[in-house]
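S.K.: sequence below, structure please.
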Amino acid sequence: MVFGLPALSGVLLYVSSGGQGDRHHVPSLSRGGGGKGSERYRLTVPQALLDGQYTLVKDLSQTMDDSLAGERNGRNEHNMKTVGGQYTATSGEGQQTLMAAGSYGEIDDPHHALDSTFRGMNENEGVTVTTPTKEITPPGAQEPLTCEVYAYVRSGQSGSIAVCGWSDRSTVATVSVLNGSLDLDELAMKTSRIRGEMRVRVDQGAH
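M.R.: Predicted coordinates:
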């Protein structure tokens, strides 16, 4: 049984359906990021991302973490805690909404964790993958990302969304921009920066 970690797709579908998404289907967090050795991290929900380009309008951490009740430990992930946020572009980005969500704790196999994330994301009702997952390492980045594009139909709404994610020994997360570009290289660059803003190094053994 795959341990259920909240994936960004669940948040996206929750938002696109006006807050009436499937709370019972919480997919787990592909390839990408093998981690940075023994370094450990936790995930945060900053008030702004990308040098203030996006500001936090809704912290979804409590709702998402509550969905993990009784499922914080699995074969591959242990002592997991979940955070997530909904952001809006401050200027020059139209009505773009950026979603960032992930879990942190102890992860035995980061590749497996992120593989199961995208698999769970793609198994959501109404989701069709239009650009299969591929690994992208943005210029200057030390760790790769896994990205894809999927189309969705939900509660009378439809669209396409690009999503990128990462995993390491203690975090697994996804980022996407609604009503944004489907250019995966562009999103990977943003996600690489967001990873640096959300992920905070902690002392060995801390959670």
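S.K.: when you work out contacts or count neighbours from here on, use the C-alpha atoms and nothing else.
M.R.: Will do.
S.K.: what about residue 157, how many residues close to it?
M.R.: Counted with other Cα atoms under 10 Å, the neighbours of residue 157 add up to 10.
S.K.: I figured it hits residue 16, correct?
M.R.: Yes: contact criterion Cα atoms under 8 Å: residue 157 and residue 16 qualify, at 7.2 Å.
S.K.: show me where the protein has strands.
M.R.: Secondary structure of the chain (DSSP state E): strands at 40-43, 48-49, 54-59, 77-89, 97-107, 127-136, 145-154, 157-167, 171-178, 199-202.
S.K.: got those as TSV, with distance to residue 71 columns?
M.R.: Shown next, in TSV, are the strands of the chain (distance: least, Cα to Cα, whole Å):
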stretch	distance to residue 71
strand 40-43	18
strand 48-49	29
strand 54-59	21
strand 77-89	8
strand 97-107	12
strand 127-136	25
strand 145-154	25
strand 157-167	19
strand 171-178	16
strand 199-202	22
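S.K.: of all those, which one is nearest residue 192?
M.R.: strand 145-154 (7.6 Å; Cα to Cα).
S.K.: structure for this one too, so we can compare:
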Amino acid sequence: MTMPPLPSPPDASGTSQQSYTDPETDGPVGRRRGRRTVLIVAVSVAGLLAAGFGVRWMASGPDEYRLSMPDSLLGGSYQRSEDEPPNSEDDAPMGPSGTAAGKVTRVAARYERRSAGTREVLMVTGAYGRFTTPHDRSRTALLSGASAPTDAQAPVPPKDITPPGSDITVSCQVLTRPGDEDARVAMPMCAWSDRNTMALVALVTPDGPQPAPEGIDLDRLAAMTLQVRSEARQPAG
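M.R.: Here you go, the predicted model:
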């Protein structure tokens, strides 16, 4: 497979927003809101993985690949945050959906990119093992689980995207969740699945004006997701 060139990260607001200090938030306005938003994403997807989400796996046999969360992603433009999401690595059973009483390993990591007063948060939440569910069904399960909370809306429903130059299809959608002061935070996300690995990649811009969900470039995020896959998916052993 020939990977397409890494695109520049999606521009979430279209303009550079300068942050300022608010004594009531102990830092740039929206910082706490951003932390809460990212935590919601992590808990939602980690909870989905813990429940099993209808994905089947094999209990025995060697894994060919695993997921390893590096210190940076996307060519070093996103740095891993010290503020890790819950259950950043957990080999507890995901649920009763396995073909036998086996285990898979869950992984989750948070990355940040800061530029010109803006902050982008990249969440990667997934698992590795020996999966037997068809890839399209696994991708659908990941996206469905992320949108399961009753306060989530999907203004841009799931669609399959195969980036140019790739033979791998990912599924993408845009969710919105309530933030502070009745504002909704846009959460574009894409999911991949293969025999040994699956993950959901969400990109959040928690500070400043939110983009119109319909204007978010999911083709670009799909290409970024495959680049995350190429950097995090490593041979087992």
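S.K.: distance check, residue 158 of structure 2 against residue 124 of structure 2.
M.R.: Here residue 158 of structure 2 is placed at a distance of 18 Å from residue 124 of structure 2 (Cα to Cα, to the nearest Å).
S.K.: residue 185 of structure 1: which of the strands of structure 1 is closest?
M.R.: strand 127-136 (7.2 Å).
S.K.: how far off centre is the closest one?
M.R.: 14 Å (Cα atoms, centre = their mean, to the nearest Å).
S.K.: residues in structure 2 aligned with it?
M.R.: Mapping strand 127-136 of structure 1 onto structure 2 (TM-score structural alignment) gives residues 152-161.
S.K.: contact partners of that stretch?
M.R.: 140, 143, 147, 169-178, 213-214, 219, 222 (Cα atoms under 8 Å, 6 or more residues apart in numbering).
S.K.: got the buried residues for whichever helix in structure 2 runs longest?
M.R.: Counting residues, the longest helix in structure 2 under DSSP state H turns out to be helix 31-51. If you call a residue buried by 16 or more other Cα atoms under 10 Å, then helix 31-51 of structure 2 has these buried ones: 31-34, 37-49, 51.
S.K.: before we move on, the earlier item: okay, residue 158 and residue 124 of structure 2: which has more neighbours?
M.R.: residue 124 (28 against 18).
S.K.: wait, what's in contact with that one?
M.R.: Applying Cα under 8 Å, 6+ apart, the residues near residue 124 of structure 2 are 107-110, 199-202.
S.K.: what subset of those residues is buried?
M.R.: Counted by 16+ other Cα under 10 Å, the contacts of residue 124 of structure 2 give 107-110, 199-202 as buried.
S.K.: to which residue of structure 1 is residue 185 of structure 2 aligned?
M.R.: Match for residue 185 of structure 2 (TM-score structural alignment): residue 159.
S.K.: the closest residue in space to residue 43 of structure 2 that isn't next to it in sequence: how many residues sit nearby?
M.R.: The shortest distance from residue 43 of structure 2 to any non-neighbouring residue, by Cα to Cα, 6 or more residues apart in numbering, is to residue 86 (6.9 Å). When neighbours are defined as other Cα under 10 Å, residue 86 of structure 2 has 15 of them.
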